[in-house]
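> Would you be able to build a 3D model of this:
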Amino acid sequence: MPDYTIRTAAQLPALLKGFRKQAGLTQADAALRLGVTQQTLSALERNADRVSAERLLQLLSMLGVELVLRQEKATAPAKPSSGPNW
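Predicted coordinates:
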């Protein structure tokens, strides 16, 4: 799968479902690997914005998905400064 830029929590459910399906897993399969019920995994996929970071990272790891945090590139070059402005 290509890289995806996530800007809102509303984007997560479709991506999580897509990654799971790409891995060839049903919800039941993925739930078993995570040690949760199928209903819990279904709720996790639907309500990804309410899932703990730890649970989300567990799911991503199980799906073989890497989470990369990258600072956005500035659109204009930063002005040089003479140091901190305290």
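
> switch to C-alpha atoms for all contacts and neighbour counts from now on
Noted.

> now the helices for the chain?
Using DSSP state H, the helices of the chain run over 12-22, 27-34, 38-46, 53-62.

> Proceed likewise with the subsequent sequence, for comparison:
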Amino acid sequence: MDYRISLATQLSSHLKSLRSQQGLSQAALGKLLGVGQVRIANIENNPGAVSLDQMLSILHLLGCGLSIYKRDEVKTATGKPDNDNKPDW
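Below is the predicted model:
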């Protein structure tokens, strides 16, 4: 399943859900990543404060990856461009 995320804050719930789907506690994921449970909790609560390298490692351990797409080329089921997920930058 694809999750379209425009802001780091949107990633928080997805990380927690993906970890749970893998049957991993924060401590177990931390052990796989080489960090402590507190670090995983911090990453899940503030995913914008983690390095891209560490985020990619976490996504890999959770069986996921990162895709980059051009927003104006993404279409909804109606065939119209999806302009609802634009960040406020």
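
> Output the helices of the first structure as JSON lines; include the columns distance to residue 4 of the first structure.
Shown next, in JSON lines, are the helices of the first structure (distance: least, C-alpha to C-alpha, whole Å):
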{"stretch": "helix 12-22", "distance to residue 4 of the first structure": "9"}
{"stretch": "helix 27-34", "distance to residue 4 of the first structure": "21"}
{"stretch": "helix 38-46", "distance to residue 4 of the first structure": "17"}
{"stretch": "helix 53-62", "distance to residue 4 of the first structure": "14"}
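
> how many other residues sit next to residue 14 of the first structure?
When counting by other C-alpha atoms under 10 Å, one arrives at 13 neighbours for residue 14 of the first structure.

> can you pull the contacts of the nearest residue to it once chain neighbours are set aside?
Nearest-residue entry for residue 14 of the first structure: residue 45, 7.8 Å, with adjacent residues in sequence omitted and distances by C-alpha to C-alpha, 6 or more residues apart in numbering. If you count contacts by C-alpha atoms under 8 Å, 6 or more residues apart in numbering, residue 45 of the first structure has them with 12, 13, 14, 16, 17.
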